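**Student:** Got a sequence here, can you build the structure:
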Amino acid sequence: MTTETAARETIARETTARLMIGTDLAAAMVERAAARAKVLQETTGVQPCLATVLVGDDPASATYVRMKQNRSKKAGIGSRSIVLPAETTTEELVAELTKLSEDPEVHGILLQHPVPAQIDERAAFEAIAPGKDVDGVTMHSFAAMAFGEPGFRSCTPGGILRLLEAYDVPLAGAHTVVIGRSPILGKPAGMLLLASNATVTYTHSRTKDLAELVRQADIVVAAVGKPNFVRGSWLKPGAVVVDAGYNEGNVGDVHFEEAAQVASLVTPVPGGVGPMTIALLLEQTVDAAEAQTAARR
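**Tutor:** So this is what the prediction gives:
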C-alpha cells in the first residue's frame, strides 16, 4: 500500500465515506479471465491476443500501454505492440488498424488515446472491427450499450458499473448525475446506468448551475478531466461518488478530502476506477478470442 493510499484510507475512516476500492475486485476479474484464457489455449491451441497501437511518444500514454501489456502477460493473454511516429496520418493509422482487424491471430485491438491532433480519432476508432473492439470505442459498441444489445462495453464505464454492483449500490430509480460527455466515458456511462434503471442527467463543465444539479444526485460520476473540479459542498449528504478522472499528480476530478466528509461511498484515485478499466479490457479480450475461435469452427 502506498503512503498516499494509506493516508486516504485514514481520511475515509475518520469521515462518513467508505472507500470503493477496485483493486481486489479487478484482481479477481483478471484471475477468472486468465483461467478462461488457459482453457482456451489448452483446448484449441489459441492464445488470446491484444494488439495495442500507440501513435507518438507521449510518456504517459507509453507508460499506460506498457502497464496494459504487463497485465495481459500475467493473465496469459498475448500482446502485440505497434508504435507509430507522431506524424502518422489518419490514412496511415486507419490502414494499420484495418490490417489488425483482418489478422486472425489478433483478437482485440486497443488504440491508445488521445492521438495526435492531425488524426481524425473517430475515423481511426471506426477502422476497428466491432468484434475486436475490446475497448468499446466504436459507434457499434456505443449503440449496443444504448440499446442493450450484445457487444463490448467501454472499459471505464463498464468497470464503473461492475464496481457499483460489487458495493451493492442500488441503481434502479437512483438519480445519477454524469459530469462529462466524452464518447468513450461520459456518454456510455450514462447509457449503461440508464440500462440499469437509473435516472440519468448528463452535465459538463459548461452546464449552468452545475453545483445545484450535482447536489440533487444520489450517484455522481465525475469524468470531466479537471483536477479537484467537484467540491464537497456540491454533494448531497450520503451520495455515492465515482471519480473517473485522472490528472497529473494522482489527482482525480473530485476533491477527495472534501467529498469524504459528505459522501457515503467514494472511489479513491488511484485504486478505484482505474484497476477496473484494465480488468474489463482483459476480460473482453478473452470474450473476443472465445467468440472468434468458436466462429471459425
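
**Student:** Could you use CA atoms for every contact and neighbour count after this?
**Tutor:** Noted.

**Student:** all strands for the protein, in order.
**Tutor:** Along the chain, counting by DSSP state E, strands occupy 18-19, 49-55, 78-84, 108-111, 175-179, 199-203, 219-222, 240-243, 265-266.

**Student:** what ranges do the helices span in the chain?
**Tutor:** With helices called from DSSP state H, the chain shows them at 3-13, 23-44, 59-74, 90-102, 121-126, 139-147, 155-166, 186-195, 210-215, 256-260, 273-296.

**Student:** Please name whichever of the strands of the chain is nearest to residue 275.
**Tutor:** When the strands of the chain are compared by C-alpha to C-alpha, strand 240-243 sits nearest residue 275, at 12.7 Å.

**Student:** Surely residue 100 is in contact with residue 110?
**Tutor:** No: at 10.3 Å, residue 100 does not count as touching residue 110 under the criterion of C-alpha atoms under 8 Å.

**Student:** which residues do those two both contact?
**Tutor:** Common neighbours of residue 100 and residue 110 (criterion: C-alpha atoms under 8 Å, 6 or more residues apart in numbering): residue 51.

**Student:** returning to what we had before: would you turn the strands of the chain into CSV with distance to residue 142 and mean neighbour count?
**Tutor:** Putting the strands of the chain into CSV (distance: least, C-alpha to C-alpha, whole Å; neighbours: other C-alpha atoms under 10 Å) gives the following:
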stretch, distance to residue 142, mean neighbour count
strand 18-19, 29, 20
strand 49-55, 20, 23
strand 78-84, 25, 16
strand 108-111, 16, 26
strand 175-179, 16, 25
strand 199-203, 16, 19
strand 219-222, 18, 27
strand 240-243, 21, 28
strand 265-266, 27, 25
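
**Student:** Second input sequence below; structure requested for side-by-side comparison:
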Amino acid sequence: MELKDLIRPETLPVDGYALAAAREPGLAIRARQLTAARGNQPPTIAAILFVEDAGSVLYTRLKREAATRLGIGYQVFEFPISTPVAEVQAKILELNQNPEITGVMIQKPYRGQRDPGEYQIWWHNLISTIDPAKDVDGLTPTTLNLVKANRWQQAGVVLPATCRAVLILLKHYTRIFDLTPERRAELKVAVIGRSELLGLPLAAELKNQKCDVILLGKKDLNQLIEQKIFLKNFDLVITATGQVAFLKGEWLKPESLVVDVGEPRGDVEWKSAGQVASLITPVPGGVGPLTVSSLMENSLDLLEPR
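**Tutor:** A predicted model of the protein is given here:
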C-alpha cells in the first residue's frame, strides 16, 4: 500500500471545524443523559485561568462556549499569574472535593508569563494537585504514567485533550487504525516535541496502538538535520513545536502524512511541504477545534464506566 492510499479521499479536505461540529450532537445527547442520571446535575468542568495570558483567555472562552452548546457546565476561576502556588492549590483541592465539579483543569499559560527557571516546577506543583479522577484535560503525572503503561482506560482516566484530538483526526481522515497491528508496525512515525501536553502521551499511546514511534526533541531533530537525514524515513510526522513554518518540504518523505499541531500559526511551511506530503492538516482549523471537542468528550467519559 502506498502512503497516499492511507488517506480517505471522501473525507477531504481536512476541516477540524466541520468534524468537531459533526461530533457535537452525539456529545449533547450523552450530556443530557448524564445530567438526567445525576438528578438534573450536569457534568461540570472547573477551569483555572491566569488572566494575563491572552491565549489562555481566548481558549477559555471557546471552551466555555462549546460547553454551553452541549449542556455541560463550565466554571472559570481567575487568578493573577503572580498568585502564590499555595493559594491556587487550595482552590484546586476545594474543587477536587466539590461533588458538583466533575472535571478540573488548568489553562496552561505561555511560558513567558513566568520566570523560565521556575516555570516547570511551578506548573508541576499545580497540575499534580488535581485529582486524577477529575483530570479532564489528562495532564497530571499520574495520568501520563498510566498512558505510558497502557493502563489509562482500565484506570478510568482520559487522554490529554490534544492527544485525543490528533487520534480522532487520524482515524477520520486516514486508514492507519484500520490496518492490522503487524502492518501498522511497519509505518514509521515521528512525534516532534516532547511536551507533556502532547508529545509524550501521544507517542506513548501510538506505541500502545502498535505504531513504530520515535519521539524527537530539539536536539534529536537538530542531529537529523545535521546528518542530512531530516525526516525522510518517516511515513507520518506529527509536529508540535510552536516554531512557525520551520518544517520544510525538502525534509519530508514523498507522500508522507503530516499533522501540524503548532500554534498559533503552524509548524509547517506549506508552500514547500504541500509539494511533497500527501496530507497536511491546517492551522488554524485542524487539530485545534477537535481539542475543544475532545475536552468536552473527556468530561463525559470521566462519568461513564469503561
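
**Student:** okay, now the aligned partner of residue 67 of structure 2 in structure 1: neighbour count?
**Tutor:** Alignment note: residue 67 of structure 2 maps to residue 72 in structure 1; criterion TM-score structural alignment. Residue 72 of structure 1 sits with 25 neighbouring residues when counted by other C-alpha atoms under 10 Å.

**Student:** cool, the one 5 residues further on as well?
**Tutor:** Residue 77 of structure 1 sits with 24 neighbouring residues when counted by other C-alpha under 10 Å.

**Student:** What of residue 41 of structure 2?
**Tutor:** Look at residue 41 of structure 2: counted by other C-alpha under 10 Å, it has 15 neighbours.

**Student:** That one matches what in structure 1?
**Tutor:** Using TM-score structural alignment, the equivalent of residue 41 of structure 2 in structure 1 is residue 46.

**Student:** hang on, isn't its match packed against residue 38?
**Tutor:** No: applying C-alpha under 8 Å as the test, residue 46 of structure 1 and residue 38 come out as separate, 9.2 Å apart.

**Student:** give me every residue that touches residue 242 of structure 1.
**Tutor:** Neighbours of residue 242 of structure 1 in contact, by C-alpha under 8 Å, 6+ apart: 160, 219, 220, 221, 222, 266, 267, 273.

**Student:** Distance check, it against residue 172 of structure 1.
**Tutor:** 17 Å (C-alpha to C-alpha, to the nearest Å).

**Student:** likewise residue 164 of structure 1?
**Tutor:** Residue 164 of structure 1 is 12 Å from residue 172 of structure 1, where distance means C-alpha to C-alpha.

**Student:** what's the answer for residue 97 of structure 1, then?
**Tutor:** Counting by C-alpha to C-alpha - residue 97 of structure 1 and residue 172 of structure 1 are separated by 39 Å.

**Student:** Which one's more surrounded, those two?
**Tutor:** Shown here are residue 97 of structure 1 and residue 172; by other C-alpha under 10 Å, residue 97 has more neighbours (25 against 13).

**Student:** Confirm for me that the more buried one is in contact with residue 124.
**Tutor:** Yes: look at residue 97 of structure 1 against residue 124 with C-alpha under 8 Å: they come within range, at 7.4 Å.

**Student:** Burial check on the alignment partner in structure 2 of residue 260 of structure 1, number of neighbours?
**Tutor:** When structure 2 is aligned by TM-score structural alignment, residue 260 of structure 1 is paired with residue 274. Other residues near residue 274 of structure 2 come to 16 when the count uses other C-alpha under 10 Å.
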